[in-house]
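1. Next one to model:
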Amino acid sequence: MTSPLSKRSLLKMGGFAALAATAALMGCSKKEEAPAAASAASEPASAAAKAAGPLNIAFAYVGPVGDAGWTFAHDKGRLALEKEFGDKIKTTFVEKVPEGPEAERVIRDLVGQGNTLVFGTTFGYMEPMLKVAADNPNVKFEHATGYKTAANMRTYDARTYEGAYMAGVIAGSMTKSNTLGVVGSIPIPEVIRNINSFTLGAQSVNPKIKTKVVWVNAWFDPPKETEGAQSLLNQGADVLFQNTDSAAVLQTAEKAGKYAFGWDSDMSKFGPKSHLASSVINWGPYYIKATKDALEGTWTTGGVWWGVKEGAIDLVSISDKVPADVKTKVEGVKSGLKDGSFVIWKGPIVGQDGKEVLAKDAVADDKFLGGINFYVKGVEGTIPTGK
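-> Take a look at the predicted model:
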């Protein structure tokens, strides 16, 4: 299977060099945190399992596991593995591993500890993982959100834009100002695609929608996320969305008496009054598949991009404040995404500059989706192109 172009993946494409520089310069914004020591995260295997040799699996996380967001969602997937396979496997994880050279050291150490299936959960681990994979042909490597593969390294990702679109349907129905706000992390195709999909979802029920964006140039930085959220509220946005990893945006909306969404995991507890719904990623199905492949000797390289259809994306904990007809609309979209009868990126779609980016009835393929470097009509401002 051809590897999908996904999270930060179109940095490789010609004509996108500026965004590549942005990701390269800004994607390592978590370097101030040193990685914690590896944590053995499963019960000791039984004597029989030890004799057979459990499959040792390691995870490298870019952020803290915490209780919400991107890394939390990955760790829930790891726990699903333990529940599924029991003493056939043993899992280990290291959290707060910065993207860049430090990641190579940590991944080599995980291999040195005897792990033969290694998951790296952020784009910035791509080059380090390729280096370690080349030196360890008998170890299988799984890289989240990347686009480069090797004989013993494949990629996987989630279609987060599907959750963004469903959230947009709710946002467009709940806003009173017709102005939505998005706190963006780093201006790369994945994030831009999510902002656009959120806007398209909102416009599907409310053509008057305008979306304002504030970029914080970090995946996990609660103070910056809070500042960005407050800036959007000051600009008249009354429903907030995010492509960042903490619950700070939701908490800011809660304090201001406005609405917001959770992202990557269910964040409803962080802002019970403001929370409209959470777009979540369920990594469990893929982690179970990958582990089963390794256990059964059927693992092959390639790439996977899963969404609602495969159970990887969902919109959950929809607030009672959301009208019944809007919930029905969301369920219709979800059902359509699941059976293939509904397509988010289907023309005509017009860019911010008024030019058609997708002709009438044309359906965007994964190459198009992976290369999105423009705002759709209704999104205000410009996409940053430098530090």
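
2. Every contact and neighbour count from this point should use C-alpha atoms.
-> Noted.

3. Spatially, what comes nearest to Tyr161 if we skip its sequence neighbours?
-> Spatial nearest neighbour of Tyr161, chain neighbours left out: Asn194 (4.6 Å); criterion: Cα to Cα, 6 or more residues apart in numbering.

4. measure the one you found to Ala158 for me?
-> As judged by Cα to Cα, to the nearest Å, Asn194 and Ala158 stand 12 Å apart.

5. Next: Ala229.
-> 25 Å.

6. To compare against the first, here's the next sequence to fold:
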Amino acid sequence: MHRPLNSRPLKTLLCALAATIGLSVGVSAAADPLKVGFVYVGPIGDHGWTYQHEEGRKAVAAHFGDKVQTTFVENVPEGADAERVIRNMAKEKYDLIFTTSFGYMNATATVAKQFPKTLFEHATGYKQSANLGTYLSKSYEGRYVGGFLAAKMTKTRKIGYVASFPIPEVIRDIDAIQLALNKYNPGTEIKVVWVNSWFDPGKEADATNALIDQGADVIFQHTDSSAPIQTAERRGVYAVGYASDMAHFGPKAVLTSIVNNWGPHYIESTQAVLDGKWKSQDFWGGLSDGTIEMPISDIVPPAVKAEAETIIASIKSGDFKPFTGPIKDQSGVEKIPAGTSASNADLAGLNYYVEGIKATLPQ
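-> This next block holds a predicted model:
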């Protein structure tokens, strides 16, 4: 005999089924990895700036495992190509996008307006919005320490600097070196050659040779290849590496390297997104939080190395800030009064050479 289906058990079954379906959908949604993208101006094998950002991306992937999905696009020129690449990432539903070169600033800001639900962080720039933050390293701290080492190690009292573009980040780093030279070896001059490129080993090598031919016996760079270090090693002068540890390219040349460690910041930002706590900020990382590391070579005399480490410790503790007045520009106009330290806003827009630099700043 056919018996009618009891409505109460049916309700129970349907509720259980609905709960099961809901649970399975929730688990699936929770399991979807956070998509994190990186846009690089150079090749990941440049052994410099882009290489270190790629190490940061790898740190994110290793730390979060299957909670995140990371990808990168390398060799992206600044300009229209950058905007296209960034927009494509946003279209592909990336949750967090890091754009890692100053020249990406306008492209990042444009795309951020078009995709308000996507979060962006731009390296070394100053434009921000609700879904666009900025980050950079206080590389000038490392430059000051490098300037101290150069002041102690130079014999010609001429220091060379292979520069990329005349943006505030590069100018303040040149100034930081000169401030250290002024204090520890007054009269020592920094010479600058602009190559108008972030990564061009040929131009970087030519610029280094030109500086050495002018008498420079310590070479700095604000470019991304190892060419300046290798040229300094071959020519028998000292050098200070940038972005990554360059010692293996010039074991007899490299006094120290200003190493950018981006992993901690990338991990912290990714975690903030996962936790729903990400907020736009202007992050400045330096020696005190490990964003900058400075391995000092044993070719530096022990007493000089010890003094350098004392300077590093004073910067880490906050007892010393390189851009503390009185500081004048190269024409003698006071820019930072005695006893006053430049703010991040002051440093972000720095556009003058300090006293002691004889070169003309490109306009």
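
7. Post the TM-score for the overlay when you can.
-> Once superposed, the chains reach a TM-score of 0.89 (TM-score structural alignment, normalised by the length of structure 2), with 337 aligned residues with a Cα RMSD of 1.6 Å.

8. Now do the same for Val62 of structure 1: its match in structure 2.
-> When structure 2 is aligned by TM-score structural alignment, Val62 of structure 1 is paired with Val41.

9. Specify the local secondary structure of its match.
-> Three-state call for Val41 of structure 2 (DSSP: H, G, I helix; E, B strand; the rest coil): coil.

10. quick one: the helices in structure 1?
-> 17-26, 47-52, 70-85, 101-112, 126-135, 160-174, 189-203, 222-234, 248-256, 284-296, 324-339, 366-370 (DSSP state H).

11. Same question for the fifth one: list its buried residues.
-> By neighbour count on 16 or more other Cα atoms under 10 Å, the buried set for helix 126-135 of structure 1 is 126-130, 132-133.

12. and for that helix, what are the contacting residues?
-> 100-101, 103-104, 107-108, 120, 139-141, 143, 146, 148-150, 152-153 (Cα atoms under 8 Å, 6 or more residues apart in numbering).

13. Between Ala229 and Ala158 of structure 1, which has more neighbouring residues?
-> Neighbour totals were compared for Ala229 of structure 1 and Ala158, and Ala229 leads with 30 against 25 (other Cα atoms under 10 Å).

14. The equivalent of the more buried one over in structure 2 and Lys191 of structure 2: what is the separation?
-> Ala229 of structure 1 maps onto Thr208 of structure 2 when the alignment is built from TM-score structural alignment. Using Cα to Cα, we find Thr208 of structure 2 at a distance of 11 Å from Lys191 of structure 2.

15. just Ile267 of structure 2 next, same as before
-> Where Lys191 of structure 2 is concerned, Ile267 of structure 2 sits at a distance of 38 Å (Cα to Cα).

16. what does Glu78 of structure 2 give?
-> For Glu78 of structure 2, the distance to Lys191 of structure 2 - Cα to Cα - is 27 Å.

17. Over to Thr270 of structure 2?
-> 41 Å.

18. ok, those two, which is more surrounded?
-> Each of Thr270 of structure 2 and Lys191 has its neighbours counted (other Cα under 10 Å); Thr270 has more, 22 against 19.

19. ok so, going back, just checking, the match of Val62 of structure 1 touches Val76?
-> Yes - between Val41 of structure 2 and Val76 there is a contact under Cα atoms under 8 Å: 4.9 Å.

20. Does the match of Ala229 of structure 1 touch Ile219 like I think?
-> Yes - contact criterion Cα under 8 Å: Thr208 of structure 2 and Ile219 qualify, at 7.3 Å.

21. Residues that sit against both of the two, list them.
-> The contact lists of Thr208 of structure 2 and Ile219 share 160-162, 228, 232, where a contact means Cα under 8 Å, 6+ apart.

22. Compute the number of surrounding residues for the match of Val62 of structure 1.
-> 23.

23. now do Gln352 of structure 1
-> Using other Cα under 10 Å: Gln352 of structure 1 sits among 17 other residues.

24. doesn't Val379 make contact with it?
-> Yes - taking Cα under 8 Å as the definition, Gln352 of structure 1 is a contact partner of Val379 at 6.6 Å.
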